[in-house]
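Novice: Have a look at this fold, sequence not included:
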């Protein structure tokens, strides 16, 4: 069990689940909240990818790219939420 955690394969499983969830939302879910959910999923997936890259010992620029993606998705999520809450 500890090898599963330190090797990063548990993160791979979580990323596959998130990809399946995003596929479901993109293909079958209709409605006003679909884009917000997909952006929220993208932010979390980028953070999980950053964790996977650290566990794999990837170069720092890949980690920076994953964190930049998470930050961009987070900003987009906040923008959508604040725009919908504005009077």
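Specialist: Looks like it came in fine. It should be emphasised that the depicted structure is a prediction, and the values quoted were computed from it without experimental measurement.
Novice: Please make it C-alpha for all contacts and neighbour counts, starting now.
Specialist: Will do.
Novice: for residue 42, what are its contacts?
Specialist: Residues near residue 42 by Cα atoms under 8 Å, 6 or more residues apart in numbering: 70, 73.
Novice: Which residue ranges of the chain form strands?
Specialist: Using DSSP state E, no strands are found in the chain.
Novice: Name the nearest residue to the residue most central in space within it, sequence neighbours excluded.
Specialist: What sits nearest the mean C-alpha location of the chain, by Cα atoms, centre = their mean, is residue 45, with 1.9 Å. Among residues not flanking residue 45 along the chain, residue 15 sits closest, at 6.4 Å (Cα to Cα, 6 or more residues apart in numbering).
Novice: Could you check how far that neighbour is from residue 79?
Specialist: Separation of residue 15 from residue 79 (Cα to Cα, to the nearest Å) stands at 25 Å.
Novice: Put this next to the first one:
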């Protein structure tokens, strides 16, 4: 679903690919962590995507 949203945002013409990627990447990382939690992954596999989502979110805010 995120890939479809990315394609829609970029092909619609109002967003550049880099802008769309920076806005969607934190959510994708949090979804990855949620999937790990729901499937019983060990805690580092849950913590790493959550940890990575925060600096990407800050970079997105700084770019705007």
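Specialist: Thanks, I have the structure now. Just so we're clear, the structure is a prediction, and the values are computed from it rather than from any experiment.
Novice: Point out the other helices and strands that the top helix by length along the first structure packs with.
Specialist: As assigned by DSSP state H, the longest helix anywhere in the first structure is helix 60-85. Where contact means 3 or more Cα pairs under 8 Å, 6 or more residues apart in numbering; DSSP states H and E, helix 60-85 of the first structure is packed against helix 34-56.
Novice: Next, the angle from the helix it packs on to helix 60-85.
Specialist: 160 degrees (axes from the mean of the first three to the mean of the last three Cα atoms, to 10 degrees).
Novice: Would you mark the buried spots in helix 34-56 of the first structure?
Specialist: Applying a neighbour-count criterion of 16 or more other Cα atoms under 10 Å, one finds 36, 38-53 buried in helix 34-56 of the first structure.
Novice: Next up, the contacts around residue 72 of the first structure.
Specialist: Contacts for residue 72 of the first structure (Cα under 8 Å, 6+ apart) come out as residue 43.
Novice: circling back to that earlier point, neighbour-wise, which of residue 15 and residue 79 of the first structure wins?
Specialist: Neighbour totals were compared for residue 15 of the first structure and residue 79, and residue 15 leads with 18 against 13 (other Cα atoms under 10 Å).
Novice: and the more buried one, what does it touch?
Specialist: So residue 15 of the first structure contacts 45, 48, 49 (Cα under 8 Å, 6+ apart).
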